[in-house]
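> can't give you the sequence, but here's the structure:
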């Protein structure tokens, strides 16, 4: 055991004590965060326009600050991007994180000098929580790889601008820099396929012990590593590889294939970072859920997802949440995002401490017929049946077919890339449909009432989703295919890949 791993255990014990305080004092910490945020921003343009100086409690806040999406806040953010100070938060942001919105085009999310350290602290604490619980710290003595965007930053009116993962690369602690791969030059490669090939060349003979990245792109890395090594499992290429860190999409649909590539059931840590803030991380290998970070400069609000599009939806803070209820997540941050709808839905599975699971996206659902099917439901339906049947699913997405061939009822059309396809696709589809009916009563009623016919699965060619993403210019990085949509854009794009 090296010096770094020994010291990390000492540090992990200290961080665990801090996290225990967070776990036991979540409501008080959220109240303090609320007070501090409002007070800090009362003299900004947004604070003056929304009467922050007169806000004394959460009810006052709701009365003065409406829920916003990016487009609602764009007039303020545009002023920030143009270099104006004291707009949403005191001074100028430290960075602008560049993201691609589905409806907003390019988005610029401010990251302040107060919010940036919270991203690093949360990522660090996720690893230290793992070390404290398991005692496994050897990975800090070996090489670590982070599959991420380019660290090359542009500048907009005096503010550095780039992808969040590229920005974070500039803040990796010095004690980890020598352990970190790939090299800076390789990380700067923009073309994802060239970048993955370069990473394979740099890492295939290294002592890799921790790998981090979005599951589909890590799988692509593993596939190319294995091909270079003549079909070897990842465990034989990296004998000391013991920990996988992931976020951005639900890992469960990818787990079977990933672990088959690796060669064993590896420990994993799920994180919930966003450009807007680092929200939660998995703090235990024994318990489900992600620990909500209540002292990271974010004051959280929640709207029951079924009310989200109402004119006056219910809007609550942490103390009033209920278990197993689906909420749209609303954020107020130390970078100046106010009443900001992240677009994600979550549910609480514990209140002692407050732990969540991510259930989907507000705009990623199917309700063409009033069924309001969400991501969590389609993932459960497909993966539970696939597990029972021993079927390997690579990737999938779902869309409504509202204009079926003459004489047919409408249906949900599933586009699935299988690793090992079912022997009888129609029988498999019937089981998935039954599983979805048990998860969503509205869908059940529509099937029973002959409004919809059971779902239809289209089996796709190998690498269909990679090829589709390449054709859209969205291969790699933080890009991912939505699990479901209420329109046919992705479905129509995948029609050419049906096997």
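In hand now; what should we look at? Being a predicted model, the structure only gives us computed values, none of them experimental.
> alpha carbons only for contacts and neighbour counts from here, please
Noted.
> same for the helix or strand harbouring residue 17, what does it pack against?
Here residue 17 is covered by helix 3-24, with elements defined by DSSP states H and E. Here helix 3-24 is seen to pack against helix 116-134 when contacts are counted using 3 or more C-alpha pairs under 8 Å, 6 or more residues apart in numbering; DSSP states H and E.
> now what about the helix it packs on, what contacts it?
8-9, 11-13, 15-16, 94, 136-137, 168, 171-172, 269, 271, 273, 277-278, 280-285, 296-297 (C-alpha atoms under 8 Å, 6 or more residues apart in numbering).
> Buried residues in the very next helix or strand once past the helix holding residue 17, which are they?
Next helix or strand after helix 3-24 toward the C-terminus (DSSP H and E): helix 26-40. Buried residues in helix 26-40, counted by 16 or more other C-alpha atoms under 10 Å: 26, 27, 29, 30, 31, 33, 34, 35, 37, 38.
> Is it possible to get TSV of the residues you listed that adds distance to residue 62?
Output for the buried residues of helix 26-40, formatted as TSV (distance: C-alpha to C-alpha, whole Å):
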residue	distance to residue 62
26	20
27	18
29	19
30	16
31	14
33	16
34	12
35	14
37	14
38	12
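> Could you point out which of those is nearest to residue 291?
Nearest to residue 291 among the buried residues of helix 26-40, counting by C-alpha to C-alpha, is residue 26 at 10.6 Å.
> Return the residues in contact with the closest residue to the closest one other than its chain neighbours.
Once flanking residues are discounted, residue 26 sits nearest to residue 294: 5.9 Å by C-alpha to C-alpha, 6 or more residues apart in numbering. Counting by C-alpha under 8 Å, 6+ apart, residue 294 makes contact with 22, 26, 29, 30.
> and the second one, what does it touch?
What that stands for is residue 26. 294, 295, 353, 354 are the contacts of residue 26 under C-alpha under 8 Å, 6+ apart.
> what about it, distance to residue 19?
10 Å (C-alpha to C-alpha, to the nearest Å).
> and if you look at the third one?
In this structure, residue 29 and residue 19 are 12 Å apart, going by C-alpha to C-alpha.
> Then residue 112?
24 Å.
> The structure to be compared is supplied as follows:
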């Protein structure tokens, strides 16, 4: 009998029963007031008169009226850059001990996003909420005695002056509670290895020494790690190495596009739990098993606002217009795409995180990530969001019985006419024209704007199938392997030309 596991499971279930859900709107108002009050004497707080906002009859309304939208470039240029010059009390009291490096899905230059002690604590508290939610998944007691493989970036953070820098997964892993370290794999020594390939090699070499019950990390890199472990031990699937593997906690991107290729590495299905941990904070987690939607964390250091995803609100670079409409939590609707804005205990204010979401259950405040503002493809009025692209690619997988874990596309001009040019990552040998026709028909059926565009300025769809590993090599060339690195789903013409040049050199 799993005595320790039974005790842990019992404690989790008891905590889940004792901790009641807060009223979301009241919790969000409380978070906003606490953020404003804490930061009122910072440069930012004084500049936007947080004292006045706090004294107003409607702080939410006054906040949205006084403080403009910020994307990374704008807030970094105007405010966060001052921290690198040694200034304190800029957008949050004091100076942050960490900066999260994030190249996101575009560009080679890393963003440097402040991570305060308050944010480290908020991420930890949200992690505890997620662990408590495991009581809803009917997992056996012995699961709670197994080890957890957390595959992120290196925990060997770089010291820069008075702070440390690294990806958020590395910062989080370097701050895990002492009581959790016995469960944490690959362990501190391996986790500090900077080079992805070296780290994965060490994981493969040590894999049989560990009794892994759960995995955590971005799907694309998790797949590569599992394949390496399977190959190293000449196994058929990962359950031959880790027979007690029962849970995978995904994050960073939608899991659905990877589900078919991921499940091919298993002997039997496991429980997949989605999370939403970004460089800017731990925003949401899956609370129950009968959905892939995630519950927004309403009472823990992040204040949310929502901008309807409309073509007229989105600039070409993925930022939003100054006059974009903002919708409060009380007025959001289900199955409508929104651009997410956050204000946080790290001193981000009305910050465009870059993701689009939709509410799937208003009562439970559950969401799904539907895409990125930079990946909103509207060059010729097609108004394609990433979730529509993901759905169409999944239809291809089912129709042709293939795996397509990665893809990218761009609107390109050929002889003066626009086409959508797709690259699909698959090892299957199928006719590209057949895939293009099926993809086109799927998108027409799912998106009326796309259908109209196809009858006018958008002349057609072109598809090229390539080895899925080329997407990882592109990321390695432009950014680096592993961690929070994600493939860009949509490229502009200039970036797409670089991509096609890269692909041409790989043949």
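Alright, I've got the coordinates. As the structure is a prediction and not an experimental result, all values here were calculated from the model.
> How alike are these chains, TM-score-wise?
Once superposed, the chains reach a TM-score of 0.93 (TM-score structural alignment, normalised by the length of structure 1), with 492 aligned residues with a C-alpha RMSD of 2.0 Å.
> ok so, going back, mind checking which of the contacts of residue 26 of structure 1 land in strands?
residue 354 (DSSP state E).
> From the contacts of residue 26 of structure 1, pick the one nearest residue 301 of structure 1.
Nearest member of the contacts of residue 26 of structure 1 to residue 301 of structure 1, counting by C-alpha to C-alpha, is residue 294, at 11.6 Å.
> can you pull the contacts of the aligned partner of residue 150 of structure 1 in structure 2?
In structure 2, residue 150 of structure 1 lines up with residue 154, judged by TM-score structural alignment. Counting by C-alpha under 8 Å, 6+ apart, residue 154 of structure 2 touches 166, 167, 170, 191, 192, 193, 194, 483.
> is it true that the fifth one touches residue 156?
Yes. The pair residue 192 of structure 2 / residue 156 is scored as a contact, 4.5 Å apart, by C-alpha atoms under 8 Å.
> picking that back up, please say which position in structure 2 the residue nearest to residue 26 of structure 1 maps to.
Under TM-score structural alignment, residue 294 of structure 1 pairs with residue 298 in structure 2.
> Ok, residue 203 of structure 1 next?
For residue 203 of structure 1, the residue aligned by TM-score structural alignment is residue 207.
> longest single strand anywhere in structure 2?
strand 351-361.
> so it corresponds to what in structure 1?
Counting by TM-score structural alignment, strand 351-361 of structure 2 sits on residues 340-350 of structure 1.
> just how off-centre is that stretch within its chain?
Mean-position distance between stretch 340-350 of structure 1 and its chain equals 11 Å (C-alpha atoms, centre = their mean, to the nearest Å).
> Roughly how far does residue 341 of structure 1 sit from residue 66 of structure 1?
10 Å.
> oh sorry, the question was meant for residue 126 of structure 1
Residue 126 of structure 1 sits 33 Å away from residue 66 of structure 1, taking C-alpha to C-alpha as the criterion.
> now residue 303 of structure 1
Taken as C-alpha to C-alpha, the span from residue 303 of structure 1 to residue 66 of structure 1 is 12 Å.
> what does residue 370 of structure 1 give?
27 Å.
> Have a look at these two and say which one is more surrounded.
residue 66 (13 against 10; other C-alpha atoms under 10 Å).
> before we move on, the earlier item: now the contacts of residue 294 of structure 1 as TSV including distance to residue 419 of structure 1?
What follows is the contacts of residue 294 of structure 1, written out as TSV (distance: C-alpha to C-alpha, whole Å):
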residue	distance to residue 419 of structure 1
22	42
26	43
29	46
30	45
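> Now do the same contact list for the residue positioned nearest the centre of structure 2.
Most central in structure 2 under C-alpha atoms, centre = their mean is residue 252, positioned 2.2 Å from the mean C-alpha point. Going by C-alpha under 8 Å, 6+ apart, residue 252 of structure 2 touches 218, 275, 276, 277, 278, 484.
> how about it, what's its partner in structure 1?
Counting by TM-score structural alignment, the partner of residue 252 of structure 2 is residue 248.
> check contacts around the aligned residue in structure 1 for residue 384 of structure 2.
Residue 384 of structure 2 maps onto residue 373 of structure 1 when the alignment is built from TM-score structural alignment. By C-alpha under 8 Å, 6+ apart, the contact set of residue 373 of structure 1 is 365, 366, 367, 440, 443.
> Quickly find the element holding the alignment partner in structure 2 of residue 457 of structure 1.
Aligning on TM-score structural alignment places residue 457 of structure 1 opposite residue 463 in structure 2. Residue 463 of structure 2 is located in strand 458-466, with elements delineated by DSSP H and E.
> Show me what secondary structure element comes after that strand.
Following strand 458-466 of structure 2 toward the C-terminus (DSSP H and E): helix 469-478.
> list the helices and strands the following helix or strand past that following helix packs on?
Next along the chain after helix 469-478 of structure 2, taking DSSP H and E as the criterion, comes helix 493-505. If contacts are counted by 3+ C-alpha pairs under 8 Å, 6+ apart, helix 493-505 of structure 2 sits against strand 406-414, helix 469-478.
> If you count neighbours, what's buried in helix 493-505 of structure 2?
Buried residues in helix 493-505 of structure 2 (16+ other C-alpha under 10 Å): 496, 503.
> repeat for stretch 172-182 of structure 1
Buried, per 16+ other C-alpha under 10 Å, within stretch 172-182 of structure 1: 179, 180, 181, 182.
> now for the second one: what does it line up with in structure 2?
Translated: residue 180 of structure 1. Checking TM-score structural alignment: residue 180 of structure 1 goes with residue 184.
> with the contacts of residue 26 of structure 1 in mind, which one is nearest to residue 141 of structure 1?
residue 295 (30.0 Å).
> Show the contacting residues for that closest one.
Taking C-alpha under 8 Å, 6+ apart, one finds 22, 26, 29, 30, 33 in contact with residue 295 of structure 1.
> between those, which is nearest residue 145 of structure 1?
For these, the nearest to residue 145 of structure 1 is residue 22 (29.5 Å; C-alpha to C-alpha).
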